[in-house]
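[1] my questions concern the predicted model and sequence given below.
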Amino acid sequence: MTLLEELIDTLKTDERLVSDGQLLKNKIIELGLKLDEKLISLLLENDNLKEHFFKTVNKVIIFDKDKFMKFVDNKEFLPDSYTTFKNKIGLTTQNEYLAKSGEVVLSWPYKDCVLEGGMEDPEEKNRKEVFWNEILAPDEIDRLFDPKVLTGFKRIDAKGEHKVDEIEPTDNLIIKGNNLLVLHSLKKRYAGKVKLIYIDPPYNPDSNANTFNYNNTFNESSWLTFIKNRLDVAKKLLKKDGVLIVAIDENEHFLLGSLLKEMFPDSDVHCITIVHNPRGVQGTNFSYIHEYAIFIIPKGQKSICNREIKPDEIEWSNFRN
């Protein structure tokens, strides 16, 4: 193998220098001029490259930058390129795409806490939510998440309500209560066994609208903590090929999407619109006809079946001004 071939093979192991399988000549020159530590370390790992592009002075190894630049700038090395960037659009930090950087995450106050939240008591409209810090209050959190005794069971079928003597593994359950505590109570029995989870959380609107009896007036950081706590346990319940669906509207759509991408890095995140009011709900500047459903699907998995929408299934309506 020639020195040229060795250099090309070595440089291709640094993903910063490669795009679509081709080395980026100007990027190599840029990093060489900056005496990039990673590039120099890479060259030192190869004995032939070390001998050719370095010299020793008083037992100190010195990078011969001029020699390296002349070699790289030679037409025989690579055709000229006019950009030091990869052939890909995206946000970067320190020459790395944010999507590949584990250091870039969504942060907010109380992210390291547990917020019980839950159903709103009509007599406690201004109830102060309690946060338990995961580091400072592990005992309180353990007690909160300990399995709870479920009571008041009744069986409902086509013939009405019946007394329950025993719960069968195949029974479908509707459980009324704080969903965070219920999810943790189900964790031991159903961890890794659930194929589909659908979550319809409070939408945290700017107005006083309160569709369900949740405390629906969290500030944004509290709301994110509320959601994260429930997603943490939902993730543990899902099968490896399980799918998570989260409903949301325009108020917290973007933050929720960022949180889901952080929490499910090995899954594809898809967002679709759901038309629920064809005439539109009046907003400040726009009338919204839709909400969103965000699907979390294992990467590369075909989970949604193809189905053609028939013309008679489509409803048309005049839009509200």
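    Alright, I've got the coordinates.

[2] C-alpha only now, for contacts and for neighbours.
    Noted.

[3] quick one: the helices in the protein?
    Secondary structure of the chain by DSSP state H: the helices cover 3-11, 25-33, 37-44, 47-53, 65-73, 138-145, 179-190, 220-237, 253-263.

[4] and the fifth one, what's buried?
    Spelled out, that is helix 65-73. Lys65, Phe68, Met69, Val72, Asp73 (16 or more other C-alpha atoms under 10 Å).

[5] now the first one: how far from Gly118?
    Summarising the geometry, the distance separating Lys65 from Gly118, computed by C-alpha to C-alpha, to the nearest Å, is 64 Å.

[6] and if you look at the last one?
    According to C-alpha to C-alpha, Asp73 and Gly118 sit 65 Å apart.

[7] tilt between the strand ranked longest in the chain and helix 179-190?
    What stands out as the longest strand in the chain, according to DSSP state E, is strand 238-248. Angle, strand 238-248 to helix 179-190, by axes from the mean of the first three to the mean of the last three C-alpha atoms, to 10 degrees: 160 degrees.

[8] just the helices of the chain: most buried one?
    helix 220-237 (a mean of 20; mean count of other C-alpha atoms under 10 Å).

[9] comparison target below:
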Amino acid sequence: METRLLQEINTVLSVFPEYWEGDVLLKTKVIEDLREYKKELIESLLSNDVIKEVYSLDIAHGTIFKIDEFISMLRYKNYWDNSYTRFSNEIGLTSDSKYLKYNTDVVLDFPHKDCVLEGGMTKEDFGKQEVYYHKVLAKDEIDMMLSPKVLTNMRKYDQNGEHATLEFDGKDNLIIKGNNLIALHSLRNRFAGKVKLIYIDPPYNTGGDSFKYNDRFNHSTWLTFMWNRLEAARDLLDDGGSIWLNIDDNEVHYLKVIMDSIFPNGFVANVLWQKRTSPDARATLGDAHDHILVYTNNVLKFKEQLKTLPLTDEQKDRFQNPDDDPRGQWVSSDFTAQGFRPNQVYTIVTPSGKEYTPPPGKCWKNIESEYRRLREEGRIWFGKNGDAMPRRKTYLSESPGRVAWTWWTNKEVGHNQEAKKESIALFGENNPFSTPKPERLIHRIVTLCTDESDLVLDFFAGSGTTAAVCHKMNRQYIAIEQITYGIDYTPERLKKVIEGEQGGISKELSWNGGGSFVYAELFRLNQQYVTRIQDAKSDDEINEIVRTIKDSAFLDYKINIDRLTNEDSEFAALSLDDKKKLLIESLDSNQMYLSYSEIDDVQYEIPESVKQFNHSFYQNRKVTVNNHEQ
């Protein structure tokens, strides 16, 4: 029975070429698709009577496929042809008597992994008891929270200043103000599969809050917070697109395991950026670097598209022209290759008459006819006297550049102090950005991964460095920022870029200004009350806000606002800060912003200009939430 069963399984799987590499079954890929309930795979398996008899259970109104039992058979049976365990016994780590190397269920696990974290990361969340919605049990709440939102306060900026705008061109640069998780889901309908590069510099979960993020997450909350956003961002990437995550030692290893789950087989590299010019005297061992994790959804295509870097001055100095070759400067390389290939072993006679054959264990790099062509073109160098071992010329004009490696020095791509000087030059000494990134660092990443007009996304925009660099490099960009400062720094920085500011990489690129961007905000519902509560300076202002909230805010169903604030409650005796925290917590975090599906609801009195822009942005069509039309 086992032999026949295996034959039937192979027959069914043979129609799926993605599960095979030659004659070898890619069991892990089959298992991943079964875990994702790939409909056509399960239907094909159950259509086979032999497989159905063994791995299904008939019930009154249907059939249950025993997925776990089928996966267990795929993983652990030693009789599969592509399993070397049929020849020898293995020694290795196990979990529940199963080898870890074969168990794709051995992953980073943490509380609330299958949940979506309510709210965001701004200061209104600090001190708040986090609320998690389970993806299955609280599907309605999640769908409401993540549904595409109305964009408002939209305006366009160019060299002639600020303009009203009623339309959104898919090629416009875009800055969105609002919760980045919700904004990411609002982008899906228009930009899914179109983003070439994502760069993010998320909160590092260090315990500090100098960047005004709620950066005091415990590990579980931080992991959930990141997982939610990275899953949403994944769907925006173009085939072969990449995501670069800037992080420090504190969370990098947790973050890598998360990324391995979200982008299976998508790891490219861990770039180390030397962010300091001297050791951190406060540390036991001086902190000198950040990590930049690089992932893609298609490793082969990413590698094919990856650019080289320009040669350094030191590398250019190696190119000379001792024979006055009219094609210009060149550098020579060894013409021998390791190994023995009979058709690449022959005698070469130099211009002086000296003869050479390849050394033992080597051959020439080309067959004889190709060598003759290169010699006729003057591409073979025999030394000044014409009697040296042959070497091949490579001209400076045709050099492919240099391949980037994973150690990026502060000399090459900048450092923290350089970035702070850039920030001070733009925003003054009292700007809120303690850890900005230098423009040269972002310039390198954008250079490696994109061409002009490609789309770049940064959903932790901060001071707007990514957007500024992309603007100067003629890349389209989307920047999302939700932190509320006294100044909206990202659009203010881009205005300066349009005017032709000369900081960062401007001189290197001969930047003189120009271009445009569109600015828009998520339409605030409860978020407007959060802002008013935060800005309140007195108990009288709080009392006025309470009256407004009672009439028009969306309240958390667990909160009885009348009982909370009546004369018999202890609310009046609380400090101003405690009143603010309690009122913010009474608001429904799922109703912070207005859903696009409700744009025509008369109670919100949406202006026609806002409706027109949103219909243009969403291309006047139904939008989807978690694969359901809305």
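    Cool, the structure landed. Keep in mind that what you see is a predicted model, and the values were worked out from it rather than measured.

[10] what's the TM-score once they're superposed?
    The TM-score (TM-score structural alignment, normalised by the length of structure 1) is 0.65; 240 aligned residues with a C-alpha RMSD of 3.3 Å.

[11] could you dump the helices of structure 1 to TSV with distance to Thr83 of structure 1?
    Formatted as TSV, the helices of structure 1 follow (distance: least, C-alpha to C-alpha, whole Å):
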stretch	distance to Thr83 of structure 1
helix 3-11	17
helix 25-33	6
helix 37-44	18
helix 47-53	25
helix 65-73	14
helix 138-145	52
helix 179-190	51
helix 220-237	40
helix 253-263	30
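
[12] closest to Asp112 of structure 1 out of the ones you listed?
    helix 220-237 (8.1 Å; C-alpha to C-alpha).

[13] mean distance of the longest strand of structure 1 to its aligned residues in structure 2, please.
    With mean C-alpha distance after the TM-score superposition for structure 1, strand 238-248 of structure 1 departs from structure 2 by a mean of 1.2 Å once superposed.

[14] in that strand, what's buried?
    Applying 16+ other C-alpha under 10 Å to strand 238-248 of structure 1 flags Leu238, Asp241, Gly242, Val243, Leu244, Ile245, Val246, Ala247, Ile248 as buried.

[15] and which of those is nearest to Trp108 of structure 1?
    Once C-alpha to C-alpha is applied, the member of the buried residues of strand 238-248 of structure 1 that ends up nearest Trp108 of structure 1 is Ile248, at 19.3 Å.

[16] nearest residue to the closest one in space, please, no chain neighbours.
    The shortest distance from Ile248 of structure 1 to any non-neighbouring residue, by C-alpha to C-alpha, 6 or more residues apart in numbering, is to Tyr292 (5.3 Å).

[17] and for that neighbour, the neighbour number?
    Tyr292 of structure 1: 18 surrounding residues under other C-alpha atoms under 10 Å.

[18] isn't it right up against Glu252?
    No. Using C-alpha atoms under 8 Å as the test, Tyr292 of structure 1 is too far from Glu252 to be in contact (10.3 Å).

[19] make CSV out of the buried residues of helix 65-73 of structure 1 and add distance to Pro202 of structure 1.
    Putting the buried residues of helix 65-73 of structure 1 into CSV (distance: C-alpha to C-alpha, whole Å) gives the following:
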residue, distance to Pro202 of structure 1
Lys65, 59
Phe68, 60
Met69, 59
Val72, 58
Asp73, 59
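
[20] which one among those residues gets closest to Leu42 of structure 1?
    Proximity of these to Leu42 of structure 1 (C-alpha to C-alpha) peaks at Phe68, which lies at 13.3 Å.

[21] helices of the stretch 351-500 of structure 2, residue ranges please.
    In the stretch 351-500 of structure 2, the helices defined using DSSP state H, counting those that start in this stretch lie at 368-376, 410-413, 416-427, 439-449, 465-472, 489-499.

[22] need the nearest residue in space to the spatially most central residue of structure 1, chain neighbours excluded.
    Note on structure 1: the residue nearest the mean C-alpha position is Lys261, at 1.1 Å, using C-alpha atoms, centre = their mean. Closest residue in space to Lys261 of structure 1, ignoring its immediate chain neighbours: Val269 at 6.7 Å, by C-alpha to C-alpha, 6+ apart.

[23] quick one: map Leu23 of structure 1 onto structure 2.
    Structural alignment (TM-score structural alignment) places Leu23 of structure 1 against a gap in structure 2.

[24] for Leu23 of structure 1, give its distance to Phe53 of structure 1.
    19 Å.

[25] now Lys236 of structure 1
    From Lys236 of structure 1 to Phe53 of structure 1 the distance is 52 Å (C-alpha to C-alpha).

[26] same deal with Asn126 of structure 1?
    In terms of C-alpha to C-alpha, Asn126 of structure 1 sits 70 Å off from Phe53 of structure 1.

[27] one more: Lys163 of structure 1?
    In terms of C-alpha to C-alpha, Lys163 of structure 1 sits 84 Å off from Phe53 of structure 1.

[28] swap in Tyr190 of structure 1?
    Distance from Tyr190 of structure 1 to Phe53 of structure 1, by C-alpha to C-alpha: 60 Å.
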